[in-house]
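J.: Okay, here's the prediction I keep looking at, along with the sequence it came from:
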Amino acid sequence: MTFRARLAPLAAALLLAAAGGASAQDGKVYKLAYIDPLSGPFANVGELMLAHVQYAVDDINAKGGVLKGQAKLQLLQFDSKLSAQESQSALQAAIDQGARAIVTGGSGSSVVTALVQAVNRWNQRNPGKEILVLNHSSIDPELTGKACSFWHFQTEANTAMKMKALANFIKKTPDVKKVYLLNQDYAHGKQWASYGRQLVGLARPDVQFVGEALHPIGRVKDFAPYVANIKASGADSVITGNWGQDMTLLLKAAGDAGYNLRYFNHSAGSVPGTVLAVSQARLGQLTWVAEWHPGQADSPRVDALAKAYKAKMGKDFLAPRIDMTPRLLAAAIDKAGSTETVAVARALEDLSFDSVVGPVRMRGEDHQLLLPQVVNTIAPVDGKTVKTGWEGTNYGFRTEAVYTGNELAQGTDCKMVRPGG
């Protein structure tokens, strides 16, 4: 487990002495813990997410914090190592240090599910010391479906919502005819494949699904054998939930093989290295979906935030939803007028928030945030639809379609059990 405190020694001693005690309850400091991968094959993803969360926390504090200046947020940092066991150890360490909320999501749905289950047990056994889980990137619909929890809030569109957006686009893209499903061998990868078959099949009954494969997450170094199988199937498109190095290595292998595929993905373009990989492959079209993409037209509020973020952090801004996550928490604390966890959770339910990507709402029945989704494709700069290159390349992002959260909202199997019955 890796923990990197960013406090002066004296301040750290004072805050740790108060952890879990009256001062945290009174609102002098509200601790939230970041638990996501900071080492291993997806460390670059974890560092990106951490930078977004840290920037938002610092900005909230710079503007006075919460509760009309009575409280400041403090971010603790832990390395999940992409492991459910390590994440639960980090959770206990965070609790011991006084955390009242967990920010997570980049470790994958199986890890986040384990964290939510651990939080459920802790909260049941420790009334008055409950904590929340704020999930910015794990998009398993079960987390706001059958496995929903009063203590868990999802600030990203889920798998079904994202696939619905892509299916709507594919419906209008006749050159997609034969589709291969290639995904990581864990819950999210299997769900991305399943929703692909279901929703794309409904939108385009003429599409043929010509093959399917699962591969170990983060362990494949050469995707050439998988690309060979895709080519043998005759596929023109791949529905893949791959992210991080599993996406960039797939692009490289297809480019090396001279295979010009279309890829449909949930968030690959917001991960460092993906645009560079597409430009180096010089083949293939990667279409993905997110709440915003760099260079998106008519997004002045995101542009301003991205500029301020780059000036302070020295990195490119990529994910408004991650920046939004602690801001939603701060808004709920202010709405509740308290840092007491049950009150904050109730304030989050049905919270409407004027975000940089437009109005969003945390649906109370299942704690799923309804936010816009933009279907976009990584493509060469042409001065018209793609005006700015990314990652030092002449490739950027072309907007294909924009959908509101309400347009993509799905039904839910959630049967929420709330405190007090």
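T.: Received it, and whenever you're ready, just let me know what you need.
J.: From here on, just use CA atoms for contacts and neighbour counts.
T.: Fine.
J.: Same question for the closest residue to Glu340 other than its chain neighbours, what's its three-state structure.
T.: Among residues not flanking Glu340 along the chain, Gln25 sits closest, at 6.6 Å (CA to CA, 6 or more residues apart in numbering). Assigned by DSSP: H, G, I helix; E, B strand; the rest coil, the conformation of Gln25 is helix.
J.: Relative to Asp334, how far out is Thr404?
T.: The spacing between Thr404 and Asp334, counted by CA to CA, to the nearest Å, is 26 Å.
J.: One more to weigh against that first structure:
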Amino acid sequence: MPIRRTFTPLALATLMTCGGAHAQETYKLAYIDPLSGPFGNVGEIMLTHVAYAVDDLNNQGGALKGQIKLQLLQFDSKLSAQESQSAFQSAVDQGAKAIVTGGSGSSVVAALIQAANRWNQRNPGKEVLILNHSSIDPELTGKACSFWHFQTEANTAMKMKAIANFVKKTPEIRKTYLLNQDYAHGRQWASYGKQLFALARPDIQFVGEALHPIGRVKDFAPYVANIKAAGADSVITGNWGQDMTLLLKASAEAGENLRFFNHSAGSMPGTVAAVAATGTGQLTWVAEWHPGQAGTPQVDALAKAYKARTGKDFLSPRMDLTPRMLVAAIDKAGSTETVKVARALEDLTFDSTVGPVRMRAEDHQLLLPQVVNTIAPVDGKSVRVGWEGTRYGFRTEAAYSGNELAQGTECKMQRP
């Protein structure tokens, strides 16, 4: 059975708020992501973002003009499809109507979607939504799309298109190596990297490719040696968590000054510190926002309030907006009935802290902006804020709207 976690002070405050409102209904949503093991620190960061948004929503009255309060349950997925499915069953047994997930990887999220599909078919009137904030396999909103699943993060193809657009204007990138975790997302990051880099820059040479076990490599020196022997100047890698920080460490120890192209590792704990510790290498990544980004007053205000409340740095607008979009859909539907809420989420335009975003109805893919940025030394101009106690922060390279990055879809949505 999955471990049901002890609530953080923030999540506990949310529950206390709910418990004191006897005249109000309670809408339960469950957080299912890694809270232990090699990626437990990542899961805790994601949980704190979601819990903050839930608590803030409750402080504003919840949903349906104060009639509904939110209650956040939390479960440790242990980065396992089996554990996640057990957690799903525990969550629905406790009355959860929505699952917030994404940090366990696309294969685990796919298993949760399948569990929701089965449950919803067998239990009409007790349906459950899957709200996916971080697993970015395009298949989840493509061939494997589900009416019950909504993705609040740009998918792999969208992110790689943003990076490829930047690489098109970066002639010093000539020889690229592909090193990725051996699971669905890692293989897709490599595949889309090949396709979209080649379209953007037909002159780029792909000089090697390798996959490695996720979360199990302790020393990346042999992989870095192979990259060096191939003569690469850059690496397309979907690594995250300790797999990214250890790769950066090994590269620096080998004296390599490689450029790494990644999806979200810059926001993961320890990544900036790993770059700053050596002063070598460059990590270019893409997200809906990065700390210190100019011209983002709404995110800046949110980040300040979040830090004051949690004592932690704010990293991810999309995780914060996920429960907020859910409440907006409940308000739009005028109901907590899951089918009605799902229909309200379809084509919902939401004024997020990073600007208006839209949940595309045909495949349930959120269209939100993406900013390509590089970890670099603070210079007071292009890099304004140091991160993780270092003199390194984030330099904006390029920004694209969700519509600019939108891809076609093979989704053939089956609606109830």
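T.: Received it, and whenever you're ready, just let me know what you need. All values reported here derive from a predicted model rather than from experimental measurement.
J.: Need the TM-score between these chains.
T.: The TM-score (TM-score structural alignment, normalised by the length of the second structure) is 0.96; 407 aligned residues with a CA RMSD of 1.4 Å.
J.: re the thing from before, tell me how far the residue nearest to Glu340 of the first structure lies from Ala13 of the first structure.
T.: Going from Gln25 of the first structure to Ala13 of the first structure by CA to CA gives 18 Å.
J.: And Ser194 of the first structure, by the same measure?
T.: 50 Å.
J.: Identify the residue of the second structure aligned to Val29 of the first structure.
T.: Applying TM-score structural alignment, one finds that Val29 of the first structure aligns to Thr26 in the second structure.
J.: so how far is Gly66 of the second structure from its match?
T.: 11 Å.
J.: Of the two, which one has the most company?
T.: Neighbours per residue, other CA atoms under 10 Å: of Thr26 of the second structure and Gly66, the larger number sits with Thr26, 21 against 15.
J.: Which of the three states applies to the more buried one?
T.: Under the three-state scheme (three-state DSSP), Thr26 of the second structure adopts strand.
J.: show me the contacts for it.
T.: 18, 68-71 (CA atoms under 8 Å, 6 or more residues apart in numbering).
J.: Which contacts among these does the first structure share?
T.: Contacts from those that recur in the first structure, judged by both residues aligned by TM-score structural alignment, their matches' CA atoms under 8 Å, are 68-71.
J.: Identify the residue range in the first structure corresponding to stretch 100-108 of the second structure.
T.: By TM-score structural alignment, stretch 100-108 of the second structure lines up with residues 103-111 in the first structure.
J.: Can you tell me what sits against that stretch?
T.: Identification of contacts with stretch 103-111 of the first structure by CA under 8 Å, 6+ apart yields 32-37, 45-46, 49, 80-84, 87, 112, 133-140, 186-188, 325.
J.: Need the buried ones from these selected in ChimeraX.
T.: Here is the ChimeraX selection string for the buried members of these, based on 16 or more other CA atoms under 10 Å:
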select :32,33,34,35,36,37,45,46,49,80,81,82,83,84,87,112,133,134,135,136,137,138,139,140,188,325
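J.: Among the contacts of stretch 103-111 of the first structure, which ones are in strands?
T.: Residues of these located in strands (DSSP state E): 32-36, 133-135.
J.: Nearest to Ile217 of the first structure among those?
T.: Ranked by distance to Ile217 of the first structure (CA to CA), those are led by Asp36 at 15.7 Å.
J.: which ones are touching that closest one?
T.: Neighbour list for Asp36 of the first structure: 46, 78-82, 87, 104-107 [criterion: CA under 8 Å, 6+ apart].
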